[in-house]
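> below are the sequence and a predicted model; questions follow.
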Amino acid sequence: MREFSLPALYEVPTDGNLTDLIRRNAAQHPDVAVMGRKVDGRWTDVTATQFLAEVRAAAKGLIAAGIRPGDRVGLMSRTRYEWVQLDFAIWSAGAVTVPVYETSSAEQVQWILGDSGAAAVIVEGDAHAAAVESVRDSLPALQNVWQIEKGAVDELTAAGAEISEATVDERSAAAKADDPATIVYTSGTTGRPKGCVLTHRAFFAECGNLVERLKPLFRTGESSVLLFLPAAHVFGRMVELAAVMAPIRLGCVPDIKNLTDELASFRPTLILGVPRVFEKVYNSARAKAQADGKGKIFDKAANTAIAYSRALGGPGGVPVGLKLKHKVFDKLVYSKLRAVLGGRGEYAVSGGAPLGERLGHFFRGIGFTVLEGYGLTESCAATAFNPWDRQKIGTVGQPLPGSVVRIADDGEVLLHGEHIFSGYWNNEAATADALADGWFHTGDIGTLDEDGYLAITGRKKEILVTAGGKNVAPAVIEDRIRGHALVAECMVVGDGRPFVGALVTIDEEFLGRWAAEHGKPAGSTAVSLRDDADLRAEIQRAVDDGNAAVSKAESVRKFRILPTQFTEEAGHITPSLKLKRNVVAKDFADEIEAIYRA
């Protein structure tokens, strides 16, 4: 199939903007808890009425400071309640939010604030303020800097005390549906980040149709979602706005270091994350079981869950014997895993990278279905996702209702719909390259099956061509290898080479457990064990699993265990955990050469 679409389920407003949502919520659901806020270590509810009042108070401060309709305002912070509040406050002042990753370097801050012409920026902590201050002389448009951890919200609220309600009403209505809501700078796997202009209409189309298609997951007054993805990333932004659109209770946490504890205390009914989060849940549970001497029981339970999930879609249904085994393991294992995920949830949505069929079947088999989706910054995040009632594991689902997915003659995935960005900020050439005749060229390679389910098989620019002329899509192998508990990251190499190789980094969290179980010296690291025969054999098993997904010509023949990690600080990965292949290839050129040394 070359093209597929579904009818829209949500009528996108012809006018208005995203601030309409919080006014509607306060009018229709005044006492419903739409936010969860951490205060002194405990979650407290924020009603729709309270949230609207707090947003408007901050918006008054922005107006008092001279922020005008259409001005760009930077927002540089980890994911927290104030992010959502200030995002809506910026819109309520008639301005445009420019997210900046809180991990951004001073050079990246300078580029994003300078390219967008930001009139002000709100940062979270001292390090963020220092980064802005270090480049402020090169940002002539920047007039104000506020810091959340030094009372930015209170400062804005006090400054706006004299601004009238009528003024806020006027400013809140200033932006129209086709005006920019935000300029989200791409992570920049190659070159400088480009600013994707996403309109209010685009987010209405995106979140409205997403919520309608996944209606049972977005029940006002019952459902809740915990946002732990970077709010600066478009996926995190989609979670924020979909929750407000529904509305359902939204909680924000700044990182995933204590995610298990946060899930247990917030108890979300819905989780939205990236595959690495779900891999960690599985690997942590398996490692704990092994440490407790229950590794064999866990593996049997995992295999039963996978078999059970596969049988669910089979012609004969689930065999009686398998049902009985599944029931036993549900009490012994699965219920405990669901408790780790908060205990109330039945569904999750995963994006950002392929989840993998085995993991998809495992989670569905334990009673926690992970619906895989696909999208880009340019499509307001999800442009395809698996419906809750017709999941096809191994695909990224059907197109967002009201949009179209087309497969070009060369296999590239093309997108069309109201959720697509309007162009790159100050970059007509890049816009012209990406948008042709109303179609966005994603750069991804994919296929559509007879039911319109999309499968992504690689990136056009990441296709490796070996010296023998074999085309290799690295993501297929990398995702399988990365699924091993000991593997942190993997990058396949081989462009112009006689065979395919791989660079592998070790997950230090699991290395300690593995080393203890295999009699290695205490304090062993990837540096000390990179040539260890047992570790290499374990990584070889991960490579063998990856090779099972591809032909012999595409399989990894040699690998190198690296003594270090791919880090965002070093420029190896983006904040959304995508590999910057050119940077990795440059920094580890000697390791790559070692793979091909005779």
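Alright, I've got the coordinates.

> contacts and neighbour counts: CA atoms only from here.
OK.

> check contacts around residue 142.
113, 117-121, 136 (C-alpha atoms under 8 Å, 6 or more residues apart in numbering).

> try it against this one:
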Amino acid sequence: MRDFALAPPTVSHLTGGLADSLFETAALDPTRPLLARRPEGSSAEWEEITAVELRDEVADLAKGLIASGISPGNRVAIMARTRYEWTVLSYALWAVGAEVVPVYPTSSRDQVEWILRDAGCVAVVVEDEQAVMTVGSVCATLPRLRHVWQLDAGALDQLVERGRFIPPATVDSLRRIVLPDSTAVIAYTSGTSGHPLGCALSHRGLASPCDVLLEGWGHTAAPPGRQGAVLAFLPFSHVYGLMIQGLCIRGGLLMAHEPDVSETALASALRSFRPTYFYAVPSVFEKIYKNFLRTAQRTGRGALFERAAETARDFAAASERQRLGLGPGPGFDLRLQHALYERTVYRRLRAALGGRARRATSGGSPLNRDLSLFYEGIGIYVHDGYGLTETCGGVTMQPLGREKSGTVGKALPGTEIQVAADGEILVRGPSVFQGYINDDARTRAALYDGWLATGDIGRLDSEGYLTITGRKKDIIITSSGKSVAPGALEQRLRMHPLVHQAVVVGDNRPCVGALITLDPEFLAHWRGTLALRSDSAQEAREENALREEVARAVAAANSAVSRSESIRVFRVLPEPFDLSNGLLTPSMKLCRDAVVRHFAFEIDAMYQASSRAPRRRMADELSSWDDSDNVFG
């Protein structure tokens, strides 16, 4: 082992199961609002559900589950978007000792069949008729499946009615026999290669990072004396979303659900609910930034926004140096500029997130440092944390008052981190999973003496801050033997407004290459800004301008790496990587192997065109493409 970081120990407060915190809050603070939901037909009004009201809903549904034969240890799948019923269902299942199996509602028929069969589910809860048909088409291969409940057909009301004869004491008796180390969730990995693996997560494992974060960082969720408010829109089918739910219920925060993650719906929910704390993944933060820029350009304020963004990053970087003891902080001129933009720009940007949030958390993958500095500079500090399904979410967090952008912070109290000689991150602590169900060999390979081999690579600095550099299996080795971690290059490429997605390739190739897709909304806006005459040569001039713009994005990404690691060839693709073509997982992660197979012809053509071209300086290579690189074709 080459690097090691150990956070101060902490004591887990969990003595039973996850449902206990809801019942305890209802007993101690019954009128405290815990959930908010919109009445049917309303898009702006939110009604609050108190702790005692939520507890009663959960208890009544738990009785219906008992009447339907759901018993401790049974596994029940929830195949739904992030909605109010998800929370009620999960706590009702935990109250009777059942295990929740989250399934992405966008999962394919084969994925649904695999998960329900591998987990041995006895019931599945779906949203609509289409999902019922998906499950119905595979029922013949699922002998243990006894129930398919449809939310939109009133399944929860029917369950409550079925359980009316069950005494409340039965629910309490079952809830009290749930132990902290009982399995609460079977969470399936994204499955970037082969079948997804079911990770057994205990009640203690899921509660541990939530309790540590609430103890050390909970007071930052809202101004003093106010209840924190969180808009949950990330899928509860992912451990990050589950952790947000746990944080809210265990910490007494007010949580609202937004099942529709379209740009319009999310923007509306943020403006009406006005969260005090914002959770998202890097792609959301990137999209919000690009929307800010596009809106400014459309209104003729693009130059103003870019100056304001640069000032925000400079101000945040100077503030970071000051809090880390490396500099005096922002100078007088910078403070003056920042104050000017606060009045004219920054407060309006914060209003897009509801206007109340001053802190946020990014997870799922590393956040670009420049993007992190931008948000800090406009008044919303984004904590970049690290965790994975096998650790029930959180492993690291930024220490308050010592935040360092570009890293994912330090190990949470009670969690140990080591970086092996080959760069792989190893984790040990109370949130590490119990193992992969039905796969002892994979479990033994992942766990050794309590240490989890994460598959991620990174480094620890002298103060214990962790930086993630990529996935071990994603490392590219060129034909010259150079090892390249693609994540940082892809991240920097996506910072350009025109770039939607990027996949760096180059295994056994003479140099590093990239496959790029364009953001359709920003591309339309960009085309509209071109002052081109409408004649037969317009398309050619537009294509040349677009080539130069993407070349600038590649050059900007290359500025952060050595020449041997830089992108030397690239191709703009006519189609995005998405779920429909199997190039993204349900958690929106790239299926790299699938991308390379799917675009094998384009990759070969890209390198062949490069080998035929005369050798040129790097600047020349990035200022022109081969004729076959037709971004409109």
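Looks like it came in fine. Just so we're clear, the structure is a prediction, and the values are computed from it rather than from any experiment.

> neighbour-wise, which of the contacts of residue 142 of the first structure leads?
Neighbour counts for those (other C-alpha atoms under 10 Å) peak at residue 113, which has 27 neighbours.

> the stretch 251-400 of the first structure: strands as residue ranges?
Ranges of strands within the stretch 251-400 of the first structure are 270-273, 347-350, 369-376, 381-385, 398-399, based on DSSP state E, counting those that start in this stretch.

> if we can go back for a sec, please flag which of the contacts of residue 142 of the first structure sit within strands.
With DSSP state E as the criterion, strands contain 120-121 from among the contacts of residue 142 of the first structure.

> out of the contacts of residue 142 of the first structure, who's nearest residue 537 of the first structure?
Closest approach to residue 537 of the first structure among these (C-alpha to C-alpha): residue 113, at 48.0 Å.

> show me what the closest one aligns to in the second structure.
Using TM-score structural alignment, the partner of residue 113 of the first structure in the second structure is residue 116.

> same check, this time on residue 455 of the first structure
In the second structure, the residue paired with residue 455 of the first structure is residue 467, using TM-score structural alignment.

> element containing its match, please.
Using DSSP states H and E, residue 467 of the second structure falls within strand 466-471.

> looking at the strands of the stretch 251-400 of the first structure, which is nearest to residue 582 of the first structure?
Closest to residue 582 of the first structure of the strands of the stretch 251-400 of the first structure is strand 369-376 (C-alpha to C-alpha; 20.3 Å).

> mind reading off the mean deviation between that closest one and the second structure?
Aligned to the second structure and superposed, strand 369-376 of the first structure gives a mean residue distance of 0.6 Å (mean C-alpha distance after the TM-score superposition for the first structure).

> distance-wise, check the aligned partner of residue 369 of the second structure in the first structure relative to residue 544 of the first structure.
Alignment note (TM-score structural alignment): residue 369 of the second structure maps to residue 357 of the first structure. Using C-alpha to C-alpha, to the nearest Å, we find residue 357 of the first structure at a distance of 16 Å from residue 544 of the first structure.

> residue 10 of the first structure now?
Remark: distance between residue 10 of the first structure and residue 544 of the first structure (C-alpha to C-alpha) = 46 Å.

> same deal with residue 165 of the first structure?
In terms of C-alpha to C-alpha, residue 165 of the first structure sits 64 Å off from residue 544 of the first structure.

> got it, and residue 86 of the first structure?
Note on residue 86 of the first structure: its distance to residue 544 of the first structure, by C-alpha to C-alpha, is 48 Å.

> the two: who's more crowded?
Between residue 86 of the first structure and residue 544, residue 86 has the larger neighbour count (other C-alpha under 10 Å), namely 23 against 17.

> name the element the equivalent of that one over in the second structure belongs to?
Here residue 86 of the first structure is matched to residue 89 in the second structure, going by TM-score structural alignment. Element membership for residue 89 of the second structure, per DSSP H and E: helix 84-95.

> next structured bit after that helix?
Later in the chain than helix 84-95 of the second structure, the nearest helix or strand by DSSP H and E is strand 99-102.

> mean deviation (superposed) between that next one and the first structure, please.
Looks like 0.3 Å for strand 99-102 of the second structure (mean C-alpha distance after the TM-score superposition for the first structure).

> burial count for residue 570 of the first structure?
12.

> now do the same for it: helix, strand or coil?
coil (DSSP: H, G, I helix; E, B strand; the rest coil).
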